[in-house]
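In: Structural data only, the sequence is not supplied:
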């Protein structure tokens, strides 16, 4: 339990922020409607860069250069499909990579979202889209 009123739990995640042609790389899992930031939950004992590199390799088939992993921002948003009051705290990182991102495993589709893609994005992804648009790093529409 956290001490915040109304919060019943916090899920910790890491995500890769990859901007290309004015859009934010996002993924959609099989059987889901919304796009989310590529990444996932760290396993016990994993550092954020280790978890990020593992998740991105599993989801997108690319290798992150761990020496270039840099924190960008941390966002909190309601957890989709979880009990009310559950939050997702996502630590977002940038990193160089080798390979071309492609859907792997649980991923059905990739997209480059702009600020106008809010309706297609998870709550966490919408928050990141807002941040990137406000800083001028993302196309607004």
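Out: Looks like it arrived, so ask away. Here the structure is a predicted model, which means the values were calculated and not measured.
In: alpha carbons only for contacts and neighbour counts from here, please
Out: Will do.
In: Only the buried residues of whichever strand or helix holds residue 13, if you could.
Out: Secondary-structure assignment from DSSP states H and E places residue 13 in strand 9-16. For strand 9-16, the neighbour count (16 or more other CA atoms under 10 Å) marks 9-10, 13-16 as buried.
In: How about stretch 84-94?
Out: 85-94.
In: Over to stretch 66-76?
Out: Result for stretch 66-76 [16+ other CA under 10 Å]: buried residues 69, 71, 74-76.
In: what's in contact with stretch 109-123?
Out: Stretch 109-123 has contacts (CA atoms under 8 Å, 6 or more residues apart in numbering) with 19-20, 22-29, 33-36, 77-80, 102-103, 126, 129-130, 133, 138-141.
In: Next up, a structure to set beside the first:
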């Protein structure tokens, strides 16, 4: 089985979570991405969020949320995504950049619009009272 290792940012404001949709994709994903060789989780998070949304993660505010696994959306059967998620404060205004076509603040009612691993995360955040 192939595992895709990703780092993701969980940002919840007013009961909604920040999500992104890449060009050519039909579902939303939490912002973040794959680690470069030798890169730490923090370095990956900071780099990916700057590349995708043009905001600066505040490193001292980064806190782990959890690691989640599910079938990788848009990949061959037997491919799993392992997403290690972090919450963090940021500086700036989220703006689409690079491969990102759209950003959206989604609530639990939008669960059907996100990838399988994000659906698991939505469930956990909703059960915890964080996602409305």
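Out: Sure thing, it's come through. Remember, predicted model here, so these are calculated numbers, not experimental data.
In: ok so, going back, and of the buried residues of strand 9-16 of structure 1, the nearest to residue 49 of structure 1?
Out: Checking these against residue 49 of structure 1 with CA to CA, the nearest one is residue 14 at 8.5 Å.
In: Run through the strands of structure 2 in chain order.
Out: 2-10, 12-13, 16-22, 32-34, 56-57, 63-71, 79-87, 90-91, 100-106 (DSSP state E).
In: Turn these into a markdown table, columns for distance to residue 45 of structure 2.
Out: Below are the strands of structure 2 laid out as a markdown table (distance: least, CA to CA, whole Å):
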| stretch | distance to residue 45 of structure 2 |
| --- | --- |
| strand 2-10 | 6 |
| strand 12-13 | 16 |
| strand 16-22 | 15 |
| strand 32-34 | 6 |
| strand 56-57 | 8 |
| strand 63-71 | 11 |
| strand 79-87 | 8 |
| strand 90-91 | 12 |
| strand 100-106 | 16 |
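In: which residue ends up closest to the midpoint of structure 2 in space?
Out: residue 30 (2.2 Å; CA atoms, centre = their mean).
In: tell me the contacts of it?
Out: Applying CA under 8 Å, 6+ apart to residue 30 of structure 2 gives the contacts 8-10, 18-20, 118.
In: so which of those residues hold up in structure 1?
Out: With both residues aligned by TM-score structural alignment, their matches' CA atoms under 8 Å, the contacts of these that structure 1 also has are 8-10, 18-20, 118.
In: Considering those residues, which possesses the most neighbours?
Out: residue 9 (28 neighbours; other CA atoms under 10 Å).
In: Surely that residue touches residue 87?
Out: Yes: using CA atoms under 8 Å, residue 9 of structure 2 is in contact with residue 87, at 5.8 Å.
In: ok, the buried residues of stretch 66-76 of structure 1 vs residue 58 of structure 1, which is closest?
Out: The shortest gap between residue 58 of structure 1 and any of the buried residues of stretch 66-76 of structure 1 belongs to residue 69, at 17.2 Å (CA to CA).
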